[in-house]
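Trainee: I need the structure of the sequence given here:
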Amino acid sequence: MTNILDDQQLTAQTWFKDLRNQICAEFEKIESEAGSDATFDYIPWDRQNPDGSPGGGGTQGLMKGKIFEKVGVNISTVDGVFSEEFQAQINGAENDPRFFATGISLVAHMTNPHVPNVHMNTRFLCTTKRWFGGGADLNPAIVYDDDTEQFHARLRSACAPHSPEYYPRFKKWADDYFYIPHRKVHRGVGGIFYDHIELDKESDFDRHFAFTQDVGRAFLDIFPALVRKRMAMEWTDEEKQQQLEWRGRYAEFNLVYDRGTTFGLKTGGNVDAILMSLPPEAKWV
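Mentor: The predicted structure is shown next:
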């Protein structure tokens, strides 16, 4: 790969940064509505390849407020060479270990156990192949069926214009992926997860990119609405303990099974940015 981005890479990178800006502004607005002056701290970081050459970098956005106990919204653009061990696991890298990746990753841990936690990421990767991946999933400590229904309905509407197969296919993918085998429980109430939406021809970029943009817009539409619906609810000590125990399950998934965590750590990403997905406080019985 090269440090000079081509049109597709630059277009994707620009969108992920713009989406980050919109999301962070909306989350800060929610904090303001709750009487908090919390804002995001933006911490840039640079990545170096094993041979010492520049390997891109990114910006970690972190806020700790009244409503968002801890929320990270990160963007990154990195390139380099996969290790021999790791390249065999990556689409299109079997015979050429060079890669490029740009994307946004978000995890929000909420103060109020009635407000659902959430994860969202979208990304564009290039090896000898090019593809989009990502998704969003809701992770409430206390489940409300109407929140689950509204979240899924918004993702369904984002998928519908692109393919009637997308929502059922990507919902199942999320259900299968966000599962903790050693606990025999799902991490949350699901959402969508997709990967390897490949560019078989040049014209595929525009339509696959449009879908990825719609996923980001759907998240920006529905999640703040769910936060505002629940953030003024009172909670009990028992409900807070339930949240802390649930966070332990969430941490277990992210440390043991999450592919994004593995990808970031194995490609020399910023450790603090990668592990921002972990909750600020958790409990194991």
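
Trainee: every contact and neighbour count from this point should use C-alpha atoms.
Mentor: Fine.

Trainee: now stretch 262-281, how far from the chain's geometric center?
Mentor: Centroid separation for stretch 262-281 versus its chain: 12 Å, with CA atoms, centre = their mean, to the nearest Å.

Trainee: swap that for stretch 105-120, sorry
Mentor: Offset of stretch 105-120 from its chain centre (CA atoms, centre = their mean): 11 Å.

Trainee: buried sites along it?
Mentor: 105-120 (16 or more other CA atoms under 10 Å).

Trainee: among the residues you listed, name the ones in helices.
Mentor: Per DSSP state H, helices hold no members of the buried residues of stretch 105-120.

Trainee: tell me which two of the residues you listed sit farthest apart.
Mentor: With CA to CA as the measure, no two of the buried residues of stretch 105-120 lie farther apart than Ser105 and His114, at 23.1 Å.

Trainee: let's see this one next to it:
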Amino acid sequence: MTAEMKTEKARAAAWFRTLRDEIVACFEALEQSHSEGPFSSETAGQFEVSETTRSSADGSDAGGGLMSVMRGGRVFEKVGVNISEVYGTLGERAQNAMAARKGLPGMKEDPRFWASGISLVAHMRNPHVPAVHMNTRMFWTPHAWWFGGGSDLNPCLEYKEDTAHFHATQKTQLDPHGSEFYPRLKDWADEYFYIPHRNRARGVGGIFMDDQNSGDWEADFALTQDIGRAFLPAFAPLVEKRRVQTFGEAEKDAQLIHRGLYAEYNLVYDRGTKFGLETGHDANAVLMSLPPLAKWV
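Mentor: The predicted model follows:
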């Protein structure tokens, strides 16, 4: 590993931490500012922060991260904002999965890796406020590096204007990198966040990319940063607008059923869930995406 790549890895990990701090501060501010509407008289939520660790087969240091979770707030029923920096040697199952990935040759011959990223999932108290997911990450092996990530909106009660705002904000952030990026990443999200056994998408889409290695690390890092920067302006205004709306049992029931759909996707199809569990990362951190309550019919 070159000294240059050490610097690049450190820059990526530091950026994910910076983005995490900005999001945590924004979400706690949304809790504090919720002064009218459902749940506004309750105690504002705050994040509980704990360190996470990754176990290696030989007991050596394999990295870890921070798990930040808020439960039972005025606005957020459960939200996790995790960052990680893990490294070591991939096991056989993870090697096989990575070896088949575009742009990741040589994993069987030299299975060393390093990965860092941020992962966020928010489940909201008011069913009018959409659930949301966001992650960005960098993955390195001795043979290649790549970036990935995106964000997608998951309303149980869709408002067309909210969907339009979420997508328009992401497009605005990505267009400076080239007009081709937003439509390509939107289509990729539509394909990735699809639940085959239900024959439907899990939400209203967003943007997603994986295995991003153009050969220009700076350009790919800048793109990844702007995917992260798009998140709060795309999502926070929707929270502020919808958190004051009243709702009844029918809306809450729709939310719980939609959460069941979300749980199915994350447990059956999500790459990040599979990678985290197969590489020995803290199971609570990996599965923080699951909703606190869900329903199946």
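
Trainee: returning to that earlier point: just name the closest of the buried residues of stretch 105-120 of the first structure to Pro181 of the first structure, please.
Mentor: Distances from Pro181 of the first structure to these, taken as CA to CA, are shortest for His119 (19.4 Å).

Trainee: what's the counterpart of that closest one in the second structure?
Mentor: Alignment note: His119 of the first structure maps to His133 in the second structure; criterion TM-score structural alignment.

Trainee: and its match, what does it touch?
Mentor: Residues near His133 of the second structure by CA atoms under 8 Å, 6 or more residues apart in numbering: 119-122, 151-154.

Trainee: if we use 7 Å, what do you get?
Mentor: Contact analysis of His133 of the second structure by CA atoms under 7 Å, 6 or more residues apart in numbering lists 120-122, 151-153.

Trainee: show me where the second structure has helices.
Mentor: 3-33, 92-99, 160-174, 181-192, 217-229, 231-242, 249-268, 271-278, 283-286.

Trainee: how big is the angle separating the fifth one from helix 181-192?
Mentor: In this case it means helix 217-229 of the second structure. Between the axes of helix 217-229 of the second structure and helix 181-192, defined by axes from the mean of the first three to the mean of the last three CA atoms, to 10 degrees, the angle is 70 degrees.

Trainee: in the first structure, what stretch matches helix 217-229 of the second structure?
Mentor: The aligned range for helix 217-229 of the second structure in the first structure is 205-217, by TM-score structural alignment.

Trainee: equivalent analysis for the fourth one, please.
Mentor: Residues 166-177 of the first structure are where helix 181-192 of the second structure aligns, taking TM-score structural alignment as the criterion.

Trainee: return the set of buried residues in stretch 238-258 of the second structure.
Mentor: Within stretch 238-258 of the second structure, the residues that qualify as buried are 238-239, 242-244, 252, 254-258, counting by 16+ other CA under 10 Å.

Trainee: quick revisit: could I get the helices of the second structure in JSON lines, plus columns for distance to Pro105 of the second structure?
Mentor: Converted to JSON lines, the helices of the second structure look like this (distance: least, CA to CA, whole Å):
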{"stretch": "helix 3-33", "distance to Pro105 of the second structure": "18"}
{"stretch": "helix 92-99", "distance to Pro105 of the second structure": "6"}
{"stretch": "helix 160-174", "distance to Pro105 of the second structure": "29"}
{"stretch": "helix 181-192", "distance to Pro105 of the second structure": "22"}
{"stretch": "helix 217-229", "distance to Pro105 of the second structure": "18"}
{"stretch": "helix 231-242", "distance to Pro105 of the second structure": "32"}
{"stretch": "helix 249-268", "distance to Pro105 of the second structure": "26"}
{"stretch": "helix 271-278", "distance to Pro105 of the second structure": "18"}
{"stretch": "helix 283-286", "distance to Pro105 of the second structure": "26"}
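
Trainee: out of the ones you listed, the one nearest Trp145 of the second structure is which?
Mentor: helix 217-229 (8.7 Å).

Trainee: pull out the buried positions in the closest one.
Mentor: Within helix 217-229 of the second structure, the residues that count as buried by 16+ other CA under 10 Å are 217, 220-221, 223-229.

Trainee: before we move on, what about stretch 176-192 of the first structure?
Mentor: 177-180, 186-192.

Trainee: what about these, which are in strands?
Mentor: 179-180, 186, 190-192 (DSSP state E).

Trainee: biggest separation within those residues, which pair?
Mentor: Among these, the pair separated by the greatest distance (CA to CA) is Ile180 and Ile192, at 16.7 Å.
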